[in-house]
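Asker: Test case, fold it:
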Amino acid sequence: MTSSLIRGRPRHATARIRVRVARAVVGALVGAGWLMLPVMTVGERDPVPGGAVGPVAGAAAAEHDGTSATDLVMPFVALGVAGALAGYGYLRRTRRARTRTTPGVVSSAPPVPTSLESERQARAALVLADDCVRGSEEELSFVVELFDEETIEPFTHALLAARTELSAAFAIWRRYEEGIPGDQDARRQALVGVIGRCAEAGRRLDAEAPALDRLRGLEEEGAGAALQVAEGRFRELTARTAEAQDTAAELHRRYAPSATAPVTGYVEQAKDRLVFATSRLNEARQAADAQDGARTARHLRAAEGAVAQAGVLIRGVERLSAQLREASVLVPAALTGGEAEIAEARKARSASLTAGESHARLAHADGVLAAVRTELTGGPYDPLDSLRRIARAVERLEVRRSGVVRAAALLVARGTVGEAEDFVGVHRGAVGAQARARLAEAIRALGSDAADEADRAARQARELAERDVLAHGTPYAQDGPTVGLAGAVLGGILLAEDPDAGPPTSYGGPSTRARRHLP
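Answerer: This next block holds a predicted model:
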C-alpha cells in the first residue's frame, strides 16, 4: 500500500532520482580514474630504447618491484563503486520507509469520522432512504392500474423490504437519541447500523428499477397507456378538488378553527399541484407525438408525482371531514364512559399514588369532562380535541379504560398520524430527519395500539415538519416559467439538481431515482 503522498508524486520525479543515481556512479568512476592516472603513468616503460641499466636505474627498479600501478588502481575503483552503491541503497531505503504502513508511519487509511459527522451522515441517510421509499410508492401507484398483481409482485416486494429496512433504521436512531446504548463505541456502531439499513433499503429499490422501466416502457410504446392513466386520475382529482373546497368551507363554519387547522391551505396546494401536472401532461403528449421517448418519460413522471400529491391533499380534507363527523357522534358516549372511569377510580384509589395525588387527578378529570360538556352547548368546537382531552384525563387515573374511551383515543391517534404522514409526504423536499423519525415512532406506536403515545409522537412530528418547511423557504419563484414549480420542488416531485429544478423522482434508490435526466 502506498501513501497518499507517494501516490501524488509525478512520474518525472522518479525518473530524476534514477538519473541522479546514474550520474553519481559515473562520476565516482571517472573521479577514481582521474586520480589514478598519474600513478598509472609512473610505472610505464620509456618508449626510447636505452643502453644497459646502470646502478642508479637498478636501484629505482628495485624500489618499484614492491608496488605495481594495478595494485593501486583497483582499491580506489572499488571504493568509488562502493560509495555509489551505498548512496543508491540509501535512496532505496528512504523510499521504502515512505511507503511502509507499519504503526507510527502515516498511511492512506481514511480518518475515523467524529461523532458529529457520523450523526450528520445518519440523518442524511434517513432522509434519502425515506424519500426513495415515498417516491417509489408514488410511481408504483400508477403501475398497479395497468398490470396484474403477479406482474408487479417483485416491485411491491422490494418496496415492502425497503420500508422494513427503513423502519429498523428509524428504530435504531430513536434509541440512539434516547441515549441507548451508552457506550461510545456502541453508539458509533449504532450509527453505522442506521446508515447500513438505509443503504440496504436503497439497494433493494435500485435492483428493481431497471425491470420496472422495461415493464412500463415509457420511452417506447408504453407511454400511451401510462398517459391515459395519469390523465384519468387528473380529471378525477379536478372534480374532487372542487368538492373538497366546498367541504373545507363547511368545516370552517361548523367547527372551531383548531379542528380545521391540520388541512388549512390543502385545497390551494392541491390546485397548485394540478396546474403543474397540466403543463407536464401537455409536454409529455407533445414529446410522445414527436417520438422523443426521454422527454416523454421525464414529463410524464413529473405529472404523475404531482397528481399523486394532489390526491394526498384532497384525501386529507375528506378524511378530516369524516373523522370530525365520527368524533361528534362519539363525544357524548366518551363523556359517559369517562364518568364511569372516574367513579371506578374513586373506589379503587390507585396504590401507586398518594391520597393527595389521587385527589388532584380525580379533580382534574372532573374538570376536563365538565369543560367538554360546556363546549358542546357553547357553539363550534373541536370534537377530536375533546376526545383527546377526555382520553388523557382518564389515562392519568391509571385505571383500565372502557371500550368507548379506548375507541376515542384510537380515532384521535389515527387522525393525527394520518395528518402528519400527509404533511411530510407532500413537503418532503424540506422536512428533515427529526420529524421523519418521530413520525416513524408514531406509526410504530399506532400499530401496537398505543394510542396516546402515537398521538403525541405524531403531533411532535407535524410541529417539527412545519418548522422545517418555514426554515426552508422557496428557492424557485412562484411566477416562474412553469407554474407550480416551487410546490413541485417542496414536495420532492422534482429533485432540484438542475437549473430547471432537475429530474422527477422515480421508483428506485439513491443510484436510480434521478435517472430521468435529459441527455
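Asker: okay, CA-based contacts and neighbour counts for the rest of this
Answerer: Noted.
Asker: Not counting its neighbours along the chain, what's nearest A129?
Answerer: Residue nearest to A129 in three dimensions, not counting chain neighbours: C198, with 5.5 Å by Cα to Cα, 6 or more residues apart in numbering.
Asker: quick one more, to check against the first:
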Amino acid sequence: MTSSLIRGRPRRATAHIRVRVTHAVLGALAGAGWLVLPVMTAELHDPVPVASAGTVPGAAAPQQDGTSAADLVLPLIAGVTAVALAGYGYLRRTRRARTRTTPGTVSAQPPVPTPADSERQARAALRLADDCVRASREELTLVAELFGEKQTEPFTQALRAAETELSAAFAIWRRYEEGVPQEAGARRQALVGVIGRCAEAGRRLDAEAAALDRLRGLDEAEEGGDRGVGAALVAAEERFRELAARAVTAQETLAALRERYAPPAGGPVAGYVEQAKDRLLFATARLNEARQAADTGDRQRAVRHLRAGEGAVVQAGVLVDGVERLAARLREAAALVPAVLTGAEAELAAARRGPGRTATAGPQARPAHADLVLAAVREELTGGPYDPLDALRRITRAVERPGGSRSGVLDTAALLVARGSVAGAEEFVAVHRGAVGAEARARLAEAVRELAAGNTARADAVAGEARGLAERDVRAYGTPRLGTEAATAGLAGAVLGGVLLAETPDAGPPAAYGGPRTRSRHQD
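Answerer: Have a look, this model is predicted:
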C-alpha cells in the first residue's frame, strides 16, 4: 500500500517534502549546536581554577551560574523554532493530503454518469457508427467496380461485420426505448452495450482503412499512387457523365408521374432531381480540382478532392435511382390493384361464411370496415389519377389478420408496399445523414429487421415513422450557412448529405471508408 502511494505521488510534491525535511533537520542541528557551544567554550577559555587556601569556597558560583543561563537562551529559541517549523509543515502536509485528488484515492474516482448523459453518449455513438458504415459502403461500391469482388473481399467482410454490430446496437437501443430492461442497473448496462457495439463496428472498419488505400493506390507511401489516383478519377468521371444524362431522364420521369398519378404518389421523391443536380455540381468542381492537383503532383490534395467528388457522385446516383425505382413500383402497383381487390373480396367472403371459418380465415378488421375500404379504392380507380401504392396499403391493412395464410396476391402486394417504404426511408437517410438523428436511424434499422423477418405490415409502419422523423430532423437542421459562393458550388448539400464531415470551418474533410479514427484521414 505504501509503495503504491509513493509511486502515485507527483514528483514535484516529493521534492517539496524533501525540502521541508531538510529545513527541519537543519533547524534541529542548529539547536543542538547552540546547546553544545557553551560547554565547548567553557572548556577552552575558562578552565576550572584550583582553589587556594584563602579563597572562600563557592565565592565564584554566582558568576558561573549566570553565564550558563544566558548561553542556553539562544539554543532554546532555535530548538523551539525548529520544532514549530516542523509542526507547521506537518499540519500543512496533513491538510493538503486530505483535500488532494491523486490517482488511487476515493476523491479521484470519475463521477458516475447520469442516465441522461449515458443516453446522449449512446445516441452519439449510434449516429457516428451509422455514418461510418454508410460512408464505407459508398466508397466500397466504387472500389468493387474497379478491382472486383475477390480483391475487395476483406473490406466487404469488415463492412458486414460492422453492419452486424451496428444492427445489434440498434436492437438494444430500441428495446431500451421500449423500457426493456426495467431495472436501473440493467438499463445502464444496456447503454454500455450499445456504446460497445458501436465502438466495435468502428474498430472493424478502422482496421481495414489503410489496406483499402493501398489497394486503391491512395497511400502517400505507395509506389504508383499517381496511377491509382488517375484510374479512380477516370472511373468517377465516367460515372458522373452517366448520372448527368440519367438526371435529365429522371426529371422527365418525375413529370410523367405527376401527370399519371395523384400528387401524393410522387411525394417520396419530391426534390430528388434538384438535389441530384446539386450533388453533381459539387462533384464537377471537386473532380476538376482533383485532376489539377494530380497533374501538379500534389497527391494528398488530389485524394481529398477525389473522395469528395466520389461521395457526391454516389449520392447523386442514390437520388436518381430513387426516382426510377418509385416509378417502377408505381407501375407494378397499378397493375396489381385489380387482382388485389379481387383477392380481398374473396377473403371477406370466406369470413362471412360462418364463425367456424372466421377464426382461421377471417380478417382482423371488421368486415364492414373492409367493405368501405374496398369500395373507396374501386371509386378511385374510375375517378381519375390515384396513388396505387397507397391503395395497396389500405387494402392489405383492411384484410390483415394476425395469423394463417391468405391469398398470394395480397402477400405480394404487402411485400411490394413494405419494400417501397423501407427503400424510401433508406434513400432519404442516406442523402441527408449530416442532419438525421439517432431516433430516425433506429426506426429504420427496426424496419429492416421486420422486413427481413417477413413482418411486412410492421416494416411498412416503422419505415414510415423513420421517414417522418428524418424529415423532421432535416427541417430542424435547415441549410448550412456557408455563403453564396459555397451554396452555388453545392457545398451546403455536400455537408447536409455527409459527403463532407463539417469538422472545420471550410466544411471539413471528405468521409472515407473507415471508423471514427480513420474516416477523416484524407485532409490537408
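Asker: TM value for the aligned chains?
Answerer: Scored against TM-score structural alignment, normalised by the length of the first structure, the superposed chains reach a TM-score of 0.88; 505 aligned residues with a Cα RMSD of 3.5 Å.
Asker: which SS class is the residue nearest to A129 of the first structure?
Answerer: With DSSP: H, G, I helix; E, B strand; the rest coil as the basis, C198 of the first structure sits in helix.
Asker: Give the burial count for it, as a bare number.
Answerer: By other Cα atoms under 10 Å, 29 other residues sit near C198 of the first structure.
Asker: List the residues that contact it.
Answerer: C198 of the first structure is in contact with 125-126, 129, 165-166, 169, counting by Cα atoms under 8 Å, 6 or more residues apart in numbering.
Asker: again, but for V275 of the first structure
Answerer: V275 of the first structure is in contact with 483-484, counting by Cα under 8 Å, 6+ apart.
Asker: how much space between it and T482 of the first structure?
Answerer: According to Cα to Cα, to the nearest Å, V275 of the first structure and T482 of the first structure sit 9 Å apart.
Asker: Over to A261 of the first structure?
Answerer: For A261 of the first structure, the distance to T482 of the first structure (Cα to Cα) stands at 29 Å.
Asker: Would you mind telling me which of the two has more residues around it?
Answerer: Per other Cα under 10 Å, whichever of A261 of the first structure and T482 has more neighbours is T482, with 14 against 10.
Asker: Tell me which helix or strand that one sits in.
Answerer: Per DSSP states H and E, T482 of the first structure falls between elements, in no helix or strand.
Asker: Does it touch F276 like I think?
Answerer: Yes: counting by Cα atoms under 8 Å, T482 of the first structure touches F276, with 7.2 Å between them.
Asker: What remains of the contacts of C198 of the first structure once you look at the second structure?
Answerer: Compared against the second structure with both residues aligned by TM-score structural alignment, their matches' Cα atoms under 8 Å, these retain 125-126, 129, 165-166, 169.
Asker: before we move on, the earlier item: which of the contacts of C198 of the first structure fall within helices?
Answerer: Assignment to helices by DSSP state H places the following of those there: 125-126, 129, 165-166, 169.
Asker: And these, which is closest to G58 of the first structure?
Answerer: Nearest to G58 of the first structure out of those is A125 (Cα to Cα; 99.7 Å).
Asker: could you show me where the helices are in the stretch 51-200 of the second structure, in order?
Answerer: For the stretch 51-200 of the second structure, the helices defined by DSSP state H, counting those that start in this stretch occupy 61-99, 115-151, 153-177, 184-216.
Asker: I meant the stretch 301-450 of the second structure, not that one.
Answerer: Listed in chain order, the helices of the stretch 301-450 of the second structure (DSSP H, counting those that start in this stretch) span 355-361, 367-383, 388-398, 408-431, 438-452.
Asker: CSV for these, including mean neighbour count and distance to A32 of the second structure?
Answerer: Output for the helices of the stretch 301-450 of the second structure, formatted as CSV (neighbours: other Cα atoms under 10 Å; distance: least, Cα to Cα, whole Å):
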stretch, mean neighbour count, distance to A32 of the second structure
helix 355-361, 14, 108
helix 367-383, 15, 109
helix 388-398, 22, 102
helix 408-431, 22, 84
helix 438-452, 22, 75
